[in-house]
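Participant: Sequence and computational prediction follow.
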Amino acid sequence: MKETIIFDVRKLTGDALAWPALKGAAKLLKANGTVAFPTETVYGLGANALDETAIESIYTAKGRPSDNPLIVHISRRDMLNDLVASVPETAARLMDAFWPGPMTLIFKKRSVVPDKVTGGLDTVAIRMPSHIVARALIDLSNLPIAAPSANLSGKPSPTTAEHVIHDLMGRVDGIVLGDDAMVGLESTVIDMTGDIPVILRPGAITEMMVAEIAGDCETDAALKALKGEKSVPKAPGMKYRHYAPNAEVTVFTGDTVGIIKAFEAAIDEAAAGDYKIAILLFSEDLAVLNRLMADNTCGLDHAVLFDQGSAKDPAVFASRLFRDLRASDDFGCKRVLVHGIAEEGIGSAIMNRLLKAAEGSVIRI
């Protein structure tokens, strides 16, 4: 077990570059240590992107396969030139539009970037986060920081400081305690090495948003494998089971009335079997289900109902998803049932995460 130093910046104000806590965290990074820190997407686990020993510490802390590429985080555009072979004009336009923010771009890499960062690929993924703490930490360390999500490999990504402490206390050198992640889903990953941008992982920056800037955009065929279509992933990182709680996850799609009735039946089944289930559903569904179950207090004792916000505001669903998947384990739930969302806009990213968590287990009603 490591001695993990806690750097609490939650109540600090003013210039983040002057915060002693962040200076202490940056000192650890400069010494090739591992430091978890907040970003606007999820919490990241960072280390010096140019040192193989530091990178190996990330994989060890997470229990992450070493062929899984990491995203390199920068705080200034000029840092990009030292890491990538060239910056296509289309990539520059996307950076102008969406950086700093939840967008990762893949470029051909320079030799200075270790193979351990890229999983042996000749490309490197780069992101400039918008979170004030993340940007200041990178500036203070004066290093590009490789950082996957700050969770144990395969588990739901952490969106709060408490999630990070739960997973990584004693496994990393430092944890920066900040505010909760705003977006709640990892960044959109876009391959810029071909003729047009190709989305390898959906996120808050949608295909339509990219196409409006770039003129064209595609989503990689490997993502269709989550819907039962066969395809070969283009990059190690596009593994199948991710984001999963200990409980078995099932996603329900189709007719809303039928889905609510299926949830009601599942609650009765849980009560009969004397186990707990978690249900993630929209505010509108929750109101209906509560009316249906008003006289069934025994059944409700076996169900934990998580409000994912209105179906009209999918950004709320995104911000709460990982939090509620983790909470299902805290409540000791055996199963997690989720009302799926239309794959439009950020809904595509939500369903991408859900289908991986459920290992493709979908019930269409």
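Facilitator: Thanks, I have it.

Participant: When you work out contacts or count neighbours from here on, use the C-alpha atoms and nothing else.
Facilitator: Noted.

Participant: which residues in the stretch 101-250 of the chain form strands?
Facilitator: 103-108, 123-127, 145-146, 174-177, 188-191, 198-201, 218-219, 248-253 (DSSP state E, counting those that start in this stretch).

Participant: Would you mind finding the most buried of those strands?
Facilitator: strand 145-146 (a mean of 28; mean count of other Cα atoms under 10 Å).

Participant: Quick one: list the elements packing against it.
Facilitator: Where contact means 3 or more Cα pairs under 8 Å, 6 or more residues apart in numbering; DSSP states H and E, strand 145-146 is packed against strand 44-48, strand 71-73.

Participant: Out of the strands of the stretch 101-250 of the chain, flag the one nearest P20.
Facilitator: Counting by Cα to Cα, P20 lies closest to strand 174-177 out of the strands of the stretch 101-250 of the chain; the figure is 11.8 Å.

Participant: Can you tell me what sits against that closest one?
Facilitator: 4-10, 22, 25, 28, 33-38, 161, 164-165 (Cα atoms under 8 Å, 6 or more residues apart in numbering).

Participant: Below is structure B, check it against A:
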Amino acid sequence: MKPIFADAAAIEHAVKLLQQGRLVAFPTETVYGLGADAANPDAVRRIFKAKGRPADHPLIVHIASTDSLNDWAQSVPDSALKLAAQFWPGPLALILNKKPEVSSVVTGGQDTVGLRVPGHPVALSLLREFGGGIAAPSANRFCRISPTQAVHVEEELGNAVDLILDGGACQVGVESTIVDLSGTRPKLLRPGYITQFDIEAVLQTEMLVVSTQSGQTDSSEQRAPGMMAVHYAPITVALLCPTERLPEMIQTLNFQNKKVGILAYSLKPAENTLTRLIRMPKQADDYAQALYASLRDLDSLQLDIILVEQPPETAAWRAINDRIGKATSAC
């Protein structure tokens, strides 16, 4: 399926497809989403089939405004309203207790539902014209690199999607922050562009932080997108290397005649016929925007291995380190 420019006519066509239970890929500020009518269980099942996604993995429902929260949530706590007022439209998803009529297909069988108002004009226009919620995980095969350009969706899903709306490259580049507000204390389930500090400053309370680096194995725990230990991964084997080990690893792999791809932001190793280097930005926001597209570029080159230089381990880089940690193994 070739992407089409997301003008008014394309959005109108997308709405008709969604109403028919079809799949539409569309841009958000984070990544491209694979959308279906969230009130249509059969349509939502098509998302799982297209992605190869397990049925117990919940989806985030995208809505047009805070006014729609009550259509999906059993109750909306003050904390949700505070965060929505501060960060919506934007890259923040809230987990709330769902209304009984919300399909368990969307929620992965849980009693909670993830909701967010995306901060991309195409996504917002689509939601307003559609008039309902759109369930939309990232528009890629399950556990693979998320798409940040329309062409990535085409390469990844082909004709499994009925329409791809092209709204340009995603500005944030990593998935939304997910905060669970369904219990007595807020939980950070997935870090993102909106940081733990940002959220705690609004709520005036400390959050619990759920670690998922070792995987989510307890079925009693809250499940949310991106909580698996392996996710966002290229097909090519990828290793995460400390800066000081990169030269040694490159030299060793070159000696073994291995074709090597490198994502590095501080080193400038010499390129040769066995090495492909992508120099990454040194600022966290710019790095996040470039990350998935750069990984995809290297993954397309039929390399033997990809080396990723370890980013700084500071709060500004937390979401990036989360995604890279799940896409790579230790060097």
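Facilitator: Perfect, thanks for sending it. Quantities reported herein were computed from a predicted structural model and do not represent experimental measurements.

Participant: Could you tell me the TM-score of the two chains?
Facilitator: The TM-score (TM-score structural alignment, normalised by the length of the second structure) is 0.94; 329 aligned residues with a Cα RMSD of 1.9 Å.

Participant: ok, back up a step: between the strands of the stretch 101-250 of the first structure, which one is closest to L289 of the first structure.
Facilitator: Closest among those, once you apply Cα to Cα, is strand 248-253, at 15.0 Å.

Participant: so how far is that closest one from its chain's centroid?
Facilitator: 19 Å (Cα atoms, centre = their mean, to the nearest Å).

Participant: hmm, who's touching that strand?
Facilitator: For strand 248-253 of the first structure, using Cα under 8 Å, 6+ apart, the contacting residues are 259, 334-341, 354-355, 357-359, 361-365.

Participant: what number of residues lie near the residue nearest to I346 of the first structure when sequence neighbours are not counted?
Facilitator: Once flanking residues are discounted, I346 of the first structure sits nearest to A204: 5.4 Å by Cα to Cα, 6 or more residues apart in numbering. If you count neighbours by other Cα atoms under 10 Å, A204 of the first structure ends up with 24.

Participant: Next, the contact list for A204 of the first structure, please.
Facilitator: 102, 183, 185, 187-188, 345-346, 349.

Participant: mapping these onto the second structure, which are still in contact?
Facilitator: For these, the aligned pairs still in contact in the second structure (both residues aligned by TM-score structural alignment, their matches' Cα atoms under 8 Å) are 102, 183, 185, 187-188, 349.

Participant: Trace K51 of the second structure over to the first structure, please.
Facilitator: Correspondence of K51 of the second structure to the first structure, assessed by TM-score structural alignment: K62.

Participant: so what's that match closest to, chain neighbours aside?
Facilitator: Distance criterion Cα to Cα, 6+ apart; nearest residue to K62 of the first structure, sequence neighbours excluded, is L152 at 4.5 Å.

Participant: what's the spacing between the counterpart of that neighbour in the second structure and Y232 of the second structure?
Facilitator: If you follow L152 of the first structure across to the second structure using TM-score structural alignment, you land on R141. Per Cα to Cα, to the nearest Å, R141 of the second structure is found 10 Å from Y232 of the second structure.

Participant: quick one: the longest helix anywhere in the second structure aligns where in the first structure?
Facilitator: As assigned by DSSP state H, the longest helix anywhere in the second structure is helix 284-299. Aligned by TM-score structural alignment, helix 284-299 of the second structure falls on residues 314-329 of the first structure.

Participant: And P121 of the second structure? What does it align with in the first structure?
Facilitator: Using TM-score structural alignment, P121 of the second structure sits opposite I132 in the first structure.
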